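Novice: would you be able to build a 3D model of this:
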Amino acid sequence: MSRFLAGMVCGAVLLFVGMHYHVVRGKQGVFLVPKISNNLSEVYVDIRDFQITDWQKHKPLAAAMVKNDQSDMLEEASTSLFRGQVDSLVRGLFE
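Specialist: Model (predicted):
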């Protein structure tokens, strides 16, 4: 019975983290980034080798990183153009 309850608690914690956070692996380690909308998309994303096309496919993650002041993890190769696009996207979401 105690194993069942421990499994239920563990599952509930994992579901909560998956619904509310992106687990992001970057060059500096693993980080939790709060999601903008609560869903089970993009729970774990490895951004170590991301290019501009990858960021365009993961716009909710990029917007969450900018909104939560974790944009320093965005790669330098895509900073100028992409950050401008994400900033306008974030402004559009919250205006």
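Novice: contacts and neighbour counts: CA atoms only from here.
Specialist: Fine.
Novice: correct me if wrong: Val33 contacts Val24.
Specialist: Yes: with contact defined as Cα atoms under 8 Å, Val33 reaches Val24; the gap is 7.1 Å.
Novice: please give me the structure for this one as well, since I'd like to look at both together:
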Amino acid sequence: MKWGRFLLGMAAGALGGYLLFKRTQDRPLRPEKIIETLKKQYKEQMTIVGSWIYVEPRTEEMEGVQYRIYQCGLTGLVDGKPHHFEFKVDADTGHVLQVEN
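Specialist: Here you go, the predicted structure:
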């Protein structure tokens, strides 16, 4: 009788752990992490003076593939002149899918 409860508890714990792991895998990356990474990538090319990001990812089709994306942008100074870049970033992987300037 005690072994039955023990095994039931082990099974419930394993199932709960698996479901929690699976749930966290389906979440997009934090928007703060995305914009921080972009700033690091572009700080060599310009002095960054501003940034923005839509914090809710949206679904968009690009080249026939569905992505959850963050729309974001950076403003920086290049040779003393302001330049604005807009990005579409994969919310799940953090890869830049499109850059517009």
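Novice: need the TM-score from the superposition.
Specialist: After superposition, the two chains reach a TM-score of 0.36 (TM-score structural alignment, normalised by the length of the first structure), with 57 aligned residues with a Cα RMSD of 4.5 Å.
Novice: can you give me the helices in the second structure?
Specialist: 2-25, 31-42 (DSSP state H).
Novice: my error: substitute the first structure in the last question.
Specialist: So, for the first structure - with DSSP H - the helices run 2-20, 52-57, 59-67, 79-94.
Novice: ok, and which of these has the densest surroundings?
Specialist: Of the helices of the first structure, the one with the most neighbours on average (mean count of other Cα atoms under 10 Å) is helix 59-67, at a mean of 21.
Novice: other SSEs contacting that helix?
Specialist: Secondary-structure packing of helix 59-67 of the first structure (3 or more Cα pairs under 8 Å, 6 or more residues apart in numbering; DSSP states H and E): strand 29-34, helix 79-94.
Novice: can you list contacts of the first one?
Specialist: Going back to what we said before, that points to strand 29-34 of the first structure. Contacts of strand 29-34 of the first structure from elsewhere in the structure, counted by Cα atoms under 8 Å, 6 or more residues apart in numbering, are His20, Tyr21, His22, Val23, Val24, Arg25, Ala64, Met65, Asn68, Gln70.
Novice: before we move on, the earlier item: out of the helices and strands packed on helix 59-67 of the first structure, the one nearest Thr53 of the first structure is which?
Specialist: helix 79-94 (9.9 Å; Cα to Cα).
Novice: report the angle between that closest one and helix 59-67.
Specialist: Interaxial angle, helix 79-94 of the first structure versus helix 59-67 (axes from the mean of the first three to the mean of the last three Cα atoms, to 10 degrees): 90 degrees.
Novice: what's helix 79-94 of the first structure in contact with?
Specialist: Ile52, Lys59, Ala62, Ala63, Val66, Lys67.
Novice: tell me the one of those nearest Val45 of the first structure?
Specialist: Using Cα to Cα, Ala62 comes nearest to Val45 of the first structure of the contacts of helix 79-94 of the first structure, at 11.0 Å.
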